[in-house]
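Q: below is the structure, and that's it, no one-letter string:
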């Protein structure tokens, strides 16, 4: 019947499984009288099916300890609808029933008119709630601009509330019958089960499904990525800072061959080095912006978004945008240098090594999510072992010229969208479209200097302290913990565990906290942990510190409470 299924055995967590039903149909396939009904249908599948009428579905989920949200969920997007379950595996009957839930969702929804009418108000309230928060209001304006003059901008999943309120029952049934069919479905199962047994169960229940005698052709829709530059300025009373986003719409890269993996690595190295430079600018004195970053996200229809974002103080968004673009211009003019690339490669390799070392601890939900994504975008799902093997081979041969060439993706202004959003205040004037366009024109004509970088030390400490004798040592048998009292009076408790591979956790606490300070010092005491986190160590500022530790798998933090202060950290065994 054309249904795909994916099975992965995984023991984290024990005696649990993640199940997903993927429907390759979303709001973009709605007819003109169905706007919002793909999402409406998602809601309705929780309101009764053939084998779980009325509230029996919810009752079953609750009796086996599942809760809507953490264990049972669903979402509707432009191109897909996905349903997920987390189930216990201690009872074979529960597994069988859970698979029956997926089958019922796939083909046996009740779509009872009474329940449909009840659900209309739920969806309208969901729509209203979105408009009551700043993100919802911004998205209502940004998404149409992002997707341009395409079917996607006319088919937002939340839909048209007039249709949601008044659509005939037949319209909902029509979408279900037309698009919920085996050749547009996939089942994903990841968990602590026997693969052969799970496969047999899936084949048994899903092979009974059949496609309609006449299947509708699934039309492919497109998003333009070569349109003239566009500008959008938005204000909202709930925004507290000004933000600018520059989006370059480009054809999405494939990920199915070794060369694709190499290209993805090179692109990732470019992104990391650019973000480090932008981070460094936030610590300059004066800093040209509060925060800036670069990343890549998927839109739809084989198009991705190369995103630059910058936050500024009120009234400074234009200069902040200029500073961010000037840094991109510097990269385009001179590229990155060998030292930057070496650190980025070392950091990437360390991350692949950590993922491989902790492969037994990855949770089933993460694997399931990855399989859903690869099924939908047609890419290849790779194991941690394969990722590490390829990274070890390819990182050595990726050269600086290749990485620097990714700045060419921003050389063409076609497909560029510039968004500026800020607080709705009488005394705050945001740049208009003409002024934003001039920022880009001016950047093309400025002369930027080549990036200057200080020499970075290879290690934090040149003189390693010698070990000191401890005052006492005892083994606490009931906890299997070693208790050591150091010469300076610090109590040290050491316990060996196998909870997570290649991980060492450290925590330290002392009594005191903000309560020991005068009232006049309370605010400073309350903020000190954040200040320390943004500070360097010894003679190294934070930017230098991050570069020195680029290839290390570690983190360190400090905290202060009312009655105590503490330190915490984690690392691989090699970086303790």
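A: Nice, thanks for sending it over. Remember, predicted model here, so these are calculated numbers, not experimental data.
Q: from here on, just use CA atoms for contacts and neighbour counts.
A: OK.
Q: so how far is residue 159 from residue 77?
A: Remark: distance between residue 77 and residue 159 (CA to CA, to the nearest Å) = 11 Å.
Q: higher neighbour count, these two?
A: Set side by side, residue 77 and residue 159 show more neighbours around residue 159, with 22 against 19, by other CA atoms under 10 Å.
Q: now that one: how far from residue 33?
A: Counting by CA to CA, the gap from residue 159 to residue 33 is 10 Å.
Q: same check on residue 105?
A: Counting by CA to CA, the gap from residue 105 to residue 33 is 23 Å.
Q: quick one: which of the two has more around it?
A: Higher neighbour count among residue 105 and residue 33: residue 105, with 22 against 14, using other CA under 10 Å.
Q: residues near the residue nearest to that one when sequence neighbours are not counted, how many?
A: When the adjacent residues along the chain are set aside, residue 105 lies closest to residue 45, with 5.9 Å between them (CA to CA, 6 or more residues apart in numbering). Counted by other CA under 10 Å, the residues lying close to residue 45 total 21.
Q: check it against this one:
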């Protein structure tokens, strides 16, 4: 479970079509760029948006709201949510942190599930704690999520009883409260105790104008968490966990009427408290004029500026606000494109920039401009960013930009509409949750499809060009400057920063849109021939071998209507580069992949693809090189053209090379200030036995790299198609794809080198080793314990290690979190590989106080010793088997699983049909097998301990 920490507005996500106000529509013909905008017609009174007819919405006599929808993606599964209009904003001074603490206590004892019985019961039913079973607390709401199987009527029905227990019957046992104090304090430590938290504590009171929101962070006050009594938290629960502030959301593969009756029976008996407190709607008062806040921290590695202009929130409820939200998304897209284009210069003016209008907090929207500067170059970064917003305000957008933005929206809209019968239940739950919490409309995809199809082309440049003027203002404005403490004297004062902003737009000229009308490829290449074709009826694949030696494995599915995943690989990778040339080789794929293709630079390529549902990226790993792509059936040929061009006509762009090298140098400058980065760099170095290929690059290595070496290495890696295997998974007909495969893959050059990778022996060192890094101001320690060794890769061993991983996760959660109350979220990750050589690593990791490091390491080793001596308990084995069986059932209906699985089976030379026996193979896991596996692979003979401790005082 987690709470929503209020982050710096730099982390506000900017994405086009991210809300439910975007359904899918067919692209309509776009007007010629020469077409003049048409004057707006007579204003039509906005009408309320309808409610999706496929969701049943009701309210019980006690005020509890419910949303129920039948949905079969995924099959035999349901998402059950309890949404409570209760968050940290409603806490009294004595309750700070108890909204979030209440969420924790819901998992630590209710009327029908004392202590930890609830988690134990759900794990045995195949629900994984943390990954599936979860919750979060924010300022204004608390949300519990419970994904359940519906093929077990008992488990499914009992899920509503669990929600009812959370809604009205949490026990708040005093002993359980005391045990959980440490867990919540450790959650605060794990998520905070860093530069970002310290900077937020300085800047949030300014952004939130010292309102109650600024003093009600969901994690609360440490002094309260340590000392509150049961009566205080019961009072919060009594006042605010009441049915007229609650909603049950159920979406999944079930009978709607049956679920409605279950809800009436389970929740109808909940009552509202007598003399209930009013649910006050708190606000953030506007700030007259502009407020500037400069904040620094010793461990913050960047210098950034944020300009936040706050506006009243506009909730999408009618056609007018719906159209406004669409215009805002178009605006955000075009601003993002302009700012991203500047990163393609040989000397980019900043490391990162974004300007967008989006929701902020407390019924506020904001136009937020954010820029992260290169070290010592804040003035240029700020002026460049502000100049771009001023350019938009003064001159607006071009018609070609707007049409491209519309096409980008329409691609996503079309994709979602095409997937309307394959939409995941969790997507609907999120929409209904927003409807309950904020009143955002849920008109349904059929309405949205028709509405956007009819209205998007009514939006002209005149409509868009007024938005910047509406968004940008010097009223209710906050300017934040954040930087490293060591650069405090170099940061601008209030007068200087205001001067930069006020003069940044002087002399700007209208944006010039550099577009091309040339086709991606002038003509199709001469096709190669398919020389063999075999089918695997068991898993439904067809394997083609082409004349040039390339192999294609095709698995047509109906899991998604508008998705085709393409992946290709061949062995070699950077293992074939010398140490001297490694840095150039390692940069080759990201540089070439960001340089455009053939005669088109990256900006031109991006604009050409704006109206297409296609993404293609080349990669070079340590042992392989290849292509990753996803597309729709409609744009499949474009994806294949791009793949062909990345093989045959990669683009050499000096500006992109210089820009990337410049950006990397800037990032390295202050990397040593951040404790997490220093620790991770040490981890990488130690676990690779200090091999330079696995360590963060140095300035010396960066300076020795060259574009010529990178470009030539890339061309060499993609010069021989004979070693490549491609997988195609998605909605297609094999016979339809064959001509494209023959044309664009069969025509690729082939030299029949039959290359392999080199095993460079990069792995954790043998023996026992402890490495401690002392870095950080706060009392926050991080521990990794890494077991490693040689490994015989096969299905039997793999299953046993998978089981060991989950059993260890269960045991360490019980011991380190529940019993010791010393960590928030301990984790175990076991990985194994066949190539370049058979190796495994088992990593145990957690965050804790520095005083508890030795104790928790000892407790971990004690649990390992018990496992070696006794094996796993039958109950823990049952939990793993249930979770693995249910997750496998879901994965077998997902394109992304098959894309990864078929590629992995090919690389490891495995029989792909083995996946069909996976669930039955789980019977191999026994108490004795877990005992033997733990003894063999958690052997302390090879144990590396990596510890991050705060700086010594």
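A: Sure, I can see it. This one's a predicted model, so the numbers in the text were calculated from it and none came from an experiment.
Q: now the TM-score, please.
A: TM-score of the superposed chains, computed with TM-score structural alignment, normalised by the length of the first structure, equals 0.96; 575 aligned residues with a CA RMSD of 1.9 Å.
Q: can you tell me what sits against stretch 134-154 of the second structure?
A: 1-5, 76-90, 99-100, 103, 127, 132-133, 155-156, 159, 213, 216-218, 253-254, 437 (CA atoms under 8 Å, 6 or more residues apart in numbering).
Q: list the buried ones in the longest helix belonging to the first structure?
A: For the first structure, the longest helix by residue count, based on DSSP state H, is helix 258-282. Neighbour counts over helix 258-282 of the first structure (16 or more other CA atoms under 10 Å) mark 261-263, 265-281 as buried.
Q: residue 438 of the second structure -> the first structure?
A: Residue pairing (TM-score structural alignment): residue 438 of the second structure is matched to residue 377 of the first structure.
Q: and for its match, the neighbour number?
A: 15.
Q: how close does the residue opposite residue 252 of the first structure in the second structure once aligned get to residue 389 of the second structure?
A: In the second structure, residue 252 of the first structure lines up with residue 313, judged by TM-score structural alignment. Between residue 313 of the second structure and residue 389 of the second structure the computed distance is 21 Å (CA to CA).
Q: which of the two has more neighbours?
A: The neighbour comparison of residue 313 of the second structure against residue 389 (other CA under 10 Å) goes to residue 389, with 22 against 15.
Q: what residues does that one make contact with?
A: 335, 355, 468.
Q: does the second one really touch residue 368, like I thought?
A: Yes: between residue 355 of the second structure and residue 368 a contact is recorded at 5.6 Å, counting by CA atoms under 8 Å.
Q: just say helix, strand or coil for residue 254 of the second structure.
A: Under the three-state scheme (DSSP: H, G, I helix; E, B strand; the rest coil), residue 254 of the second structure adopts coil.
Q: show me what contacts residue 141 of the first structure?
A: Counting by CA under 8 Å, 6+ apart, residue 141 of the first structure has no contacts.
Q: from residue 432 of the first structure, how far out is residue 291 of the first structure?
A: On the measure of CA to CA, residue 291 of the first structure and residue 432 of the first structure end up 22 Å apart.
Q: quick one: the strands in the stretch 201-350 of the second structure, in order.
A: Using DSSP state E, counting those that start in this stretch, the strands found in the stretch 201-350 of the second structure span residues 246-252, 290-297, 303-312.
Q: which one, of those strands, ends up nearest to residue 266 of the second structure?
A: strand 246-252 (10.9 Å; CA to CA).
Q: and that closest one, which stretch of the first structure?
A: Going by TM-score structural alignment: strand 246-252 of the second structure matches residues 185-191.
Q: average offset between the matching stretch and the second structure?
A: Superposed on the second structure, stretch 185-191 of the first structure shows a mean distance of 0.7 Å to its aligned residues (mean CA distance after the TM-score superposition for the first structure).
Q: what lies in contact with that stretch?
A: Outside stretch 185-191 of the first structure, the residues that reach it (CA under 8 Å, 6+ apart) are 2-24, 364-365, 367-368, 371-372, 375.
Q: try stretch 30-46 of the first structure
A: Against stretch 30-46 of the first structure from outside (CA under 8 Å, 6+ apart): 26-27, 57-58, 74-76, 81, 105, 109-111, 115-116, 119-120, 123, 155-161, 163-164, 167, 171-172, 175-176.
Q: next one: stretch 302-315 of the second structure
A: For stretch 302-315 of the second structure, using CA under 8 Å, 6+ apart, the contacting residues are 9-10, 207, 286, 321, 359, 363-375, 378, 382, 438-440, 471-484, 670.
Q: please narrow those residues to those residing in strands.
A: In strands, defined here by DSSP state E, the members of these are 359, 364-373, 477-484.
Q: give the buried subset of those as a ChimeraX selection command.
A: Filtering these down to the buried ones (16+ other CA under 10 Å) takes a single ChimeraX command:
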select :359,364,365,366,367,368,369,370,371,372,373,477,478,479,480,481,482,483,484
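Q: just to revisit the earlier point, report the buried members of the contacts of stretch 185-191 of the first structure.
A: 3, 5-8, 10-13, 16-24, 364-365, 367-368, 371-372, 375.
Q: so how far is the match of strand 246-252 of the second structure off the chain centroid?
A: 21 Å (CA atoms, centre = their mean, to the nearest Å).
Q: which residues in the stretch 151-300 of the second structure form helices?
A: 153-168, 174-191, 195-207, 222-227, 230-240, 256-267 (DSSP state H, counting those that start in this stretch).
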